[in-house]
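J.: pasting the structure only:
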């Protein structure tokens, strides 16, 4: 009998060790891991430089309190601010907590209540972020949602125009909807939407929990569209496997997060920040980001080459190393079949296979993954 709540439909894989893009289970079987802990281990499992930084911090101290000054918090905050073009950072523990903070900040800064999001979006599983999510299945069974959220279709500018009103605090969106099915928003739509939001006196809030920290070939995905957001949330890849989340905002919002307005006991923990500092030093280098973009194109090309004649495959989509394979049928059985052949990947929605390899994935590992996926599709 397990003493864990059955909140996860677990695979029949028990990890024992992992390194780079490879995971080994307790039976000694090796898997090529294109989940990266769901877009978390961007520099690969047990990265040597991150490990050394964490070990050094563990030998100094593990935790104090956010009542103390922290040079490490200042250093990582500057890394995030410089890479995003924004000014101020609040540290949390996860993406959901970061989005909670973004929602609170937007409401307090504007004095307004409503947050608009897109249908098929995913923003977390706390009560506010669940309410912000544009998918009914996430909310099922939890009773009435918070009433201050409104959902409009992606790419429907007129619906957004109608939803905006004097009580709209902001528009919260993913540049690429991850859990919803790897739906990438068009640059032109995002630019027009941002202009509408700004004209309404509302804030632009970008959820970069999955798309941020280099995943799409830019430091943050909103930079592909040249947006100027007010608040950006980030987590997942920020500390290469240690729990950390953050919001980054414009300096004009500082007064809304004055002392006592928000907080987190573990947010900005020094061990996680030690990992983040090294991770961001690597990921935010322009040459590294260019390599991610190139690898993303290589992966998409390899998949198109291997799968172009497969009747189950509708299209390959995504950006950088956030790739979806949209199918004509449900994706879950293929995840299992591909796993049996030694490759770990995910679903996104019901009909999309989601690939989130480490950003350090090699050319050969990309070829291996494409070949394994093709073999699974060819199997009777």
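T.: Received it, and whenever you're ready, just let me know what you need. Here the structure is a predicted model, which is why all the values come from computation and not from measurement.
J.: from here on, contacts and neighbour counts on C-alpha atoms
T.: OK.
J.: And the helices in the chain?
T.: For the chain, the helices defined by DSSP state H occupy 36-39, 48-58, 71-84, 95-110, 127-132, 136-139, 157-163, 187-199, 270-283, 286-307, 332-340, 363-378.
J.: Could you dump the ones you listed into JSON lines and include distance to residue 253 and mean neighbour count?
T.: As requested, these are exported to JSON lines (distance: least, CA to CA, whole Å; neighbours: other CA atoms under 10 Å):
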{"stretch": "helix 36-39", "distance to residue 253": "29", "mean neighbour count": "23"}
{"stretch": "helix 48-58", "distance to residue 253": "32", "mean neighbour count": "16"}
{"stretch": "helix 71-84", "distance to residue 253": "14", "mean neighbour count": "18"}
{"stretch": "helix 95-110", "distance to residue 253": "6", "mean neighbour count": "24"}
{"stretch": "helix 127-132", "distance to residue 253": "20", "mean neighbour count": "23"}
{"stretch": "helix 136-139", "distance to residue 253": "31", "mean neighbour count": "12"}
{"stretch": "helix 157-163", "distance to residue 253": "24", "mean neighbour count": "14"}
{"stretch": "helix 187-199", "distance to residue 253": "15", "mean neighbour count": "16"}
{"stretch": "helix 270-283", "distance to residue 253": "24", "mean neighbour count": "22"}
{"stretch": "helix 286-307", "distance to residue 253": "29", "mean neighbour count": "19"}
{"stretch": "helix 332-340", "distance to residue 253": "43", "mean neighbour count": "17"}
{"stretch": "helix 363-378", "distance to residue 253": "43", "mean neighbour count": "17"}
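J.: want to compare, so here's the second one:
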């Protein structure tokens, strides 16, 4: 009997060490990790540069509080501002916390209460972030929910138009719906909601918790699209390569709405986590590193699509950078079980999508190995015939 509350559906695997793209489990079996701790260890497990930076900070101090001037907070915040084009950072501990901060800021800054989000979105499990999430399965049992959220179909600009009224404070959107099944945003749709926000004095919040920090081959996924200027960006997961951190980044005009005492987080801006973030942000500022991610991803997605032509159970391959979904024509749970038995860790996104989130440092040889396993399992477990 576990001492833990049973909120996680755990695998019957106990890691003992990890390095790069690999996890070694109890008993000595090694697994290729295409989960990255659910999009967290983007620079690979036990990254040497991250380790050195963290150890150097730990030699100084681990925690003081936000009563003190901490230069490392300013350093990392300036880098986030530089990468996003925004001008003010609030540090916290997770993506859900970052999204909570964004929702509070949007309401406080505008004096309005309504937030438009999207069906199948995921923004977290704390009360406000849960209410922003457009999935009834996440809401079940927790009502009444926080009021003021409107869920419209993703990539449907007409539905957004209809939802807008004078009380809308913000539109909150993911560039790729990760938990929702690796659903990519249409460029025209993104540009249209950006324009609608500008025309109606509505804040645009982009949730980059999973898509950010190099995952798509850009520092933040929205930067692929010219002319997109969010008012608020949230990020977490890969921001500290495995240490807990979150950040909300906002435009200059919103700074005065989050004055002293308005919001806070005891552990937000922890210097040890920020020491890891320094390395991550420096790496995702490197154009060569980002180009390598895009090149690897383009090649791998192409290989997956070629393989899918001979595997009828595969409905579609989609993704951006190293955030990839393999949609099947049947439920993926038995396939994922077999993939793990073949010593490859992958994730599920909805009932029919295998989600791949390898480290951004993954090698082509490791991608080839994963490709071979995925092909073998999908063919071996084939229960459908070609239509």
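T.: Thanks, I have it. Predicted model, so just to flag it, every value in this text is computed and none were measured.
J.: returning to what we had before: for residue 321 of the first structure, find the nearest of the helices of the first structure.
T.: Residue 321 of the first structure lies closest to helix 286-307 among the helices of the first structure, at 4.7 Å (CA to CA).
J.: Output the residue interval of the second structure matched by that closest one.
T.: Residues 287-308 of the second structure are the counterpart of helix 286-307 of the first structure, counting by TM-score structural alignment.
J.: how much does the matching stretch stray from the first structure?
T.: For stretch 287-308 of the second structure, the mean distance from the matching residues in the first structure following superposition reads 1.3 Å, by mean CA distance after the TM-score superposition for the first structure.
J.: neighbouring contacts of that stretch?
T.: 214, 216-219, 283-284, 314, 316-322, 324, 360-361, 364, 367, 371, 375 (CA atoms under 8 Å, 6 or more residues apart in numbering).
J.: re earlier: among the helices of the first structure, which is nearest residue 257 of the first structure?
T.: Using CA to CA, these put helix 95-110 closest to residue 257 of the first structure, at 6.8 Å.
J.: Quick one: list the elements packing against that closest one.
T.: helix 127-132, strand 168-173, strand 203-207, strand 231-234, strand 245-249 (3 or more CA pairs under 8 Å, 6 or more residues apart in numbering; DSSP states H and E).
J.: if we go to 6 Å?
T.: The contact analysis (3 or more CA pairs under 6 Å, 6 or more residues apart in numbering; DSSP states H and E) places helix 95-110 of the first structure against strand 168-173, strand 245-249.
J.: Using JSON lines, please lay out these together with distance to residue 125 of the first structure and mean neighbour count.
T.: Below are these laid out as JSON lines (distance: least, CA to CA, whole Å; neighbours: other CA under 10 Å):
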{"stretch": "strand 168-173", "distance to residue 125 of the first structure": "15", "mean neighbour count": "27"}
{"stretch": "strand 245-249", "distance to residue 125 of the first structure": "15", "mean neighbour count": "27"}
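J.: is it possible to export these to CSV including distance to residue 204 of the first structure?
T.: Formatted as CSV, those follow (distance: least, CA to CA, whole Å):
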stretch, distance to residue 204 of the first structure
strand 168-173, 5
strand 245-249, 10
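J.: Nearest to residue 58 of the first structure, out of these?
T.: strand 245-249 (19.8 Å).
J.: which residues in the second structure does that closest one match up with?
T.: Going by TM-score structural alignment, strand 245-249 of the first structure sits over residues 246-250 in the second structure.
J.: ok, average deviation of the matching stretch from the first structure?
T.: Averaged out, stretch 246-250 of the second structure is 0.5 Å away (mean CA distance after the TM-score superposition for the first structure).
J.: List buried members of the contacts of stretch 287-308 of the second structure by neighbour count.
T.: 214, 216-219, 283-284, 314, 317-322, 324, 360-361, 367, 371, 375 (16 or more other CA atoms under 10 Å).
J.: still on that earlier bit, so what's the gap between the match of strand 245-249 of the first structure and the chain middle?
T.: 13 Å (CA atoms, centre = their mean, to the nearest Å).
J.: How about stretch 256-274 of the second structure?
T.: That offset, for stretch 256-274 of the second structure, works out to 21 Å (CA atoms, centre = their mean).
J.: And stretch 90-107 of the first structure, by the same measure?
T.: 14 Å.
J.: Likewise for stretch 224-234 of the first structure?
T.: Worked out by CA atoms, centre = their mean, stretch 224-234 of the first structure lies 14 Å from the chain centre.
J.: From the centroid of the first structure, which residue is nearest?
T.: residue 210 (0.9 Å; CA atoms, centre = their mean).
J.: Please say which position in the second structure it maps to.
T.: Checking TM-score structural alignment: residue 210 of the first structure goes with residue 210.
J.: From residue 36 of the second structure, how far off is that match?
T.: From residue 210 of the second structure across to residue 36 of the second structure, the span is 11 Å (CA to CA, to the nearest Å).
J.: Equivalent analysis for residue 263 of the second structure, please.
T.: On the measure of CA to CA, residue 263 of the second structure and residue 36 of the second structure end up 31 Å apart.
J.: With residue 335 of the second structure instead?
T.: For residue 335 of the second structure, the distance to residue 36 of the second structure - CA to CA - is 19 Å.
J.: what do you get for residue 123 of the second structure?
T.: 19 Å.
J.: Any buried residues in stretch 15-24 of the second structure, and which?
T.: Within stretch 15-24 of the second structure, the residues that qualify as buried are 18, 20, 21, 22, 23, 24, counting by 16+ other CA under 10 Å.
J.: Looking at the residues you listed, which is nearest residue 190 of the second structure?
T.: For the buried residues of stretch 15-24 of the second structure, the closest approach to residue 190 of the second structure (CA to CA) belongs to residue 21, at 33.1 Å.
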